[in-house]
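Chemist: Next come a sequence and a model predicted from it.
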Amino acid sequence: MDEFQQPLSPFEMMQALGLDYSVGALIGGTLFGIVGIYLFRKGRKDGHSPNVWVGLALMLYPLFVSSTLYTYVVGALLCGVAYYYWPLEY
């Protein structure tokens, strides 16, 4: 047994945990998470519950989706839902 093992890189550690994310999925998850934070905060401030729930979904779904295609498809659909329920009067 080798006494001096090299530490795992962050990507090797993620793969060892079963989290096989691509760079595109990480970038998409970050972008949609930022949109989710905005919707969540704006919804709580204005008392508009659809914004709160869609914002929460946008922040959490990238944790469970590792495919780049599904990351962007689900994020675009959730942004479409947020646009549909966006209040017209402020």
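Modeler: Looks like it came in fine.
Chemist: Going by C-alpha atoms from here, please, whenever you check contacts or count neighbours.
Modeler: Fine.
Chemist: Can you tell me how far Val54 is from Arg41?
Modeler: From Val54 across to Arg41, the span is 11 Å (C-alpha to C-alpha, to the nearest Å).
Chemist: The structure to be compared is supplied as follows:
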Amino acid sequence: MPASAGSAWQSALEYDPAIRANAAEVALNASTLLWGVLFGSIGFGFFVYGRKQRAIVPLVCGLALMVFPYFVSGTVLLVVVGVALMAIPWFVRV
């Protein structure tokens, strides 16, 4: 394949709206992925603790920590919501 054909193919992929994703639509980067894994792991710990102790607050917060990274796209919002969900069992004792 000649060099000009390769660059034409690359530019066609680059500017095709069906292939190119908008940055606002796809906000999955390394930091968002790692924060999601961290909060999911902590949430699993809260969930197991809440289930074994029959405590509803850690159980629900653990479930929320495992699920919410799928619905939050921004890294800052992900960290803020995750820290808030981790703090709830410390302040709410039922």
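Modeler: Looks like it arrived, so ask away. If you're wondering where the values come from, they're calculated on a predicted model, not measured in any experiment.
Chemist: Tell me how many other residues surround Val23 of the first structure.
Modeler: Residues near Val23 of the first structure, counting by other C-alpha atoms under 10 Å, number 10.
Chemist: Now which residue in the second structure aligns to it?
Modeler: Counting by TM-score structural alignment, Val23 of the first structure lines up with Ala30 in the second structure.
Chemist: measure its match to Val37 of the second structure for me?
Modeler: Ala30 of the second structure sits 11 Å away from Val37 of the second structure, taking C-alpha to C-alpha as the criterion.
Chemist: From Phe39 of the second structure, how far out is the nearest residue in space to Gly40 of the second structure that is not next to it in sequence?
Modeler: Sequence neighbours aside, Met66 is the residue nearest to Gly40 of the second structure in space, at 4.2 Å (criterion: C-alpha to C-alpha, 6 or more residues apart in numbering). Using C-alpha to C-alpha, one gets 7 Å for the distance from Met66 of the second structure to Phe39 of the second structure.
Chemist: what's the answer for Phe68 of the second structure, then?
Modeler: 9 Å.
Chemist: what's the answer for Ala84 of the second structure, then?
Modeler: Noted for Ala84 of the second structure: a distance of 11 Å to Phe39 of the second structure, by C-alpha to C-alpha.
Chemist: Comparing these two, which shows the higher neighbour count?
Modeler: Each of Ala84 of the second structure and Phe39 has its neighbours counted (other C-alpha under 10 Å); Phe39 has more, 25 against 13.
Chemist: Contact partners for the more buried one?
Modeler: Leu65, Met66, Pro69, Gly82 (C-alpha atoms under 8 Å, 6 or more residues apart in numbering).
Chemist: Let's see that with 10 Å instead.
Modeler: Taking C-alpha atoms under 10 Å, 6 or more residues apart in numbering, we find Phe39 of the second structure in contact with 45, 62, 64-69, 78-79, 81-83, 85-86.
Chemist: what does Thr71 of the first structure give?
Modeler: So Thr71 of the first structure contacts Gly24, Ala25, Leu26, Ile27, Gly28, Gly29, Phe32, Tyr61, Pro62, Leu63, Phe64, Val65 (C-alpha under 10 Å, 6+ apart).
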